[in-house]
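# My questions concern the predicted model and sequence given below.
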Amino acid sequence: MNFHVMTLFPEMVMNGLNTSILGRAASNGLLAFEAINIRDYTLERHGKVDDYPYGGGAGMVMQAEPIYRAYTALCDRIGHRPRVVYMTPQGRTFTQKIAEELAKEEELVFLCGHYEGVDERVLEMIATDYLSAGDYVLTGGELPAMMMIDCISRLVPGVLNNDVSAEFESFHDNLLEYPQYSRPEEFMGKKVPEILLSGHHANIEKWRREQSIIRTLERRPELLEEAVLSKKEKLFLEELLRKKAENQEEDTI
């Protein structure tokens, strides 16, 4: 899978992506990262890529022409118009489902805004997706782009040493991941749950699913509305909700 990041800070992007698991995947030819420096496509001799906003206001706006020239040069090079994701708090909040959708692409472009944003005209011309890392404002789109690329890359076959990890981590079936433990069996008086030491894989899987349901109910209950549960797991959830309601009634007495 090929990722192209249109940015004013290419070193920041490449230093972040070419490390750890992603860097290893890139070395093995499973992923390719490219940072396209928008400044390289300005016609202004001093490398300027921004100007004051029409109508007044604070800050500067990234100009349309350098971005459009960078994009068309990429299109000419790869032979088609790829999907372009623009990082903005006005977009859809990025989720695992969106990551799974984007992971189907062979080429993906991320446009990183800066300053007070990007000239709307070029967005209308090239942007296909508007995505947000959350309801807060950052100084630029580079960090959200790198975060999303990390998430999407994990879904590319072969990137993780254990492909099962990508499938069964948090948000699998819309549930949070179950608790994890490693050696030693006891740490400062806290012991690993006995079920995990039993070697009984079916019981361990049942325990893990139930723990995922418990954890999701405690921390992200809204996810349960679309959770994929078996008939027994639905009954287990109903029992948890019943006990929770009883406890709340006792607290109000």
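Looks like it came in fine.
# Could you use CA atoms for every contact and neighbour count after this?
Noted.
# isn't residue 100 right up against residue 149?
No. At 11.4 Å, residue 100 does not count as touching residue 149 under the criterion of C-alpha atoms under 8 Å.
# Quickly note the distance from residue 250 to residue 62.
58 Å (C-alpha to C-alpha, to the nearest Å).
# who's more crowded, the two?
Each of residue 250 and residue 62 has its neighbours counted (other C-alpha atoms under 10 Å); residue 62 has more, 23 against 9.
# is it true that that one touches residue 7?
No. Contact criterion C-alpha under 8 Å: residue 62 and residue 7 do not qualify, at 10.8 Å.
# Second structure follows, compare the two:
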Amino acid sequence: MPSPEATRLTLEFQRQVQRAAELIARRLRVTAMRADVTDIDGWWERISPQVQEEILTGQSALARLARGYLQQHAALEGVRLAPVVVQPNPEQIATSLRVTGPVAFKTHMAASGGEEAASVRIMSSQLQGSAQRLLLDGPRETTMRTFAERDEMVGWRRVRGGGDTCPFCTMLIGRGAVYSKQSAKFQTHDRCACSAEPLYRREPEPPEVQKLARQWREATAGTTGAASVRAWQAYSRGQAAQAAT
């Protein structure tokens, strides 16, 4: 397991990047709530350059912050590491924002029979979620690229962020550390707060991961594939309901 100092550094880094991503994403939601529904495409054409630039700038800044985190984390574990900082992909950002922006608005308008207020709320929510994901892609992909290209980093472990963790993420956390260089991809979704913590040596899984792995085996016994995922989702919902009572 990482040292207590390295674990604390990871938690503080998570808080920093999440605060920054949430702040920018909330601003985008507020902007979207003021959309001109009489000309949604024209409105998007006017605001999208500024929105895309803010996401590009934010993603780059968080990727650079990840470089410092990775260097400090490695040093605490007695390793010298030269992180590989990713560069934003403007086309990917533009496409994701357009799909969760005007496309989402028009899709909901068609499905709802023209409910403009509801369609604006849906668009605003989806834009906020995609913006947060895009911003956090900077530090996540920097960690993944460093893992793929630097031998000093032998693996990574998914760690949960703040708040509730969805069944999909708890399933992935329960799979434990990843040591294969061919698995240098971080699976995520909108509003996901998880991050990847570097590993510099093979090591036993922490108690939380062992517990999740045990729960997975029990919840999915006798199932495979998609059926296992459904069984895990049902189990997770049951656990959440018990915790709420």
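Alright, I've got the coordinates. The structure presented is a predicted model; accordingly, all values stated were derived computationally and were not measured.
# Need the TM-score from the superposition.
The TM-score (TM-score structural alignment, normalised by the length of structure 2) is 0.29; 125 aligned residues with a C-alpha RMSD of 6.2 Å.
# which residues sit against the longest helix along structure 1?
In structure 1, taking DSSP state H as the definition, the longest helix is helix 231-252. Applying C-alpha atoms under 8 Å, 6 or more residues apart in numbering, the contact partners of helix 231-252 of structure 1 are 210, 213, 214.
# so which helix or strand takes in residue 100 of structure 1?
helix 96-102 (DSSP states H and E).
# and that helix, what does it pack onto?
helix 142-153 (3 or more C-alpha pairs under 8 Å, 6 or more residues apart in numbering; DSSP states H and E).
# Show me what secondary structure element comes after the helix it packs on.
Next along the chain from helix 142-153 of structure 1, counting by DSSP H and E, comes helix 163-168.
# packing partners for that next one?
Against helix 163-168 of structure 1 (3+ C-alpha pairs under 8 Å, 6+ apart) you get no helix or strand.
# any idea which helix or strand comes after that helix?
strand 186-187.
# Could you point out the helix or strand that follows that next one?
For strand 186-187 of structure 1, the following helix or strand on the C-terminal side (DSSP H and E) is strand 190-191.
# Check which element follows that following strand along the chain.
Next along from strand 190-191 of structure 1, by DSSP H and E: helix 201-219.
# got the angle for that next one vs helix 231-252?
40 degrees (axes from the mean of the first three to the mean of the last three C-alpha atoms, to 10 degrees).
# What residues of helix 201-219 of structure 1 count as buried?
204, 207, 208, 209, 210, 211, 212, 213, 214, 215, 216, 217 (16 or more other C-alpha atoms under 10 Å).
# Count the residues that sit near residue 147 of structure 2.
26.
# before we move on, which element is residue 87 of structure 1 in?
strand 83-93.
# Isn't residue 108 of structure 1 up against residue 4?
Yes. The pair residue 108 of structure 1 / residue 4 is scored as a contact, 6.2 Å apart, by C-alpha under 8 Å.
# What separation is there between residue 100 of structure 1 and residue 247 of structure 1?
Going from residue 100 of structure 1 to residue 247 of structure 1 by C-alpha to C-alpha gives 38 Å.
# With neighbour numbers in mind, choose between the two.
residue 100 (16 against 11).
# Distance of that one relative to residue 126 of structure 1?
22 Å.
# ok, which stretches of structure 2 are strands?
Along structure 2, counting by DSSP state E, strands occupy 155-159, 195-199.
# could I get those strands as a markdown table with distance to residue 21 of structure 2 and mean neighbour count?
Formatted as a markdown table, those follow (distance: least, C-alpha to C-alpha, whole Å; neighbours: other C-alpha atoms under 10 Å):
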| stretch | distance to residue 21 of structure 2 | mean neighbour count |
| --- | --- | --- |
| strand 155-159 | 17 | 23 |
| strand 195-199 | 13 | 23 |
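# quick one: which of the ones you listed is nearest residue 217 of structure 2?
The closest of these to residue 217 of structure 2 is strand 155-159. By C-alpha to C-alpha, the value is 18.7 Å.
# Helices of structure 2, start to end?
Taking DSSP H as the test, the helices found in structure 2 are 4-33, 40-76, 90-98, 104-112, 116-149, 167-174, 207-219, 225-244.
# Which of the ones you listed sits closest to residue 196 of structure 2?
Closest among those, using C-alpha to C-alpha: helix 116-149, at 6.6 Å.
# Against residue 91 of structure 1, how distant is residue 144 of structure 1?
Taken as C-alpha to C-alpha, the span from residue 144 of structure 1 to residue 91 of structure 1 is 12 Å.
# Those two: which is more packed in?
Of the pair residue 144 of structure 1 and residue 91, residue 144 is the one with more neighbours under other C-alpha under 10 Å, namely 20 against 16.
# just checking, the more buried one touches residue 87?
Yes. Using C-alpha under 8 Å, residue 144 of structure 1 is in contact with residue 87, at 7.0 Å.
# how near is residue 195 of structure 2 to residue 226 of structure 2?
Residue 195 of structure 2 is 25 Å from residue 226 of structure 2, by C-alpha to C-alpha.
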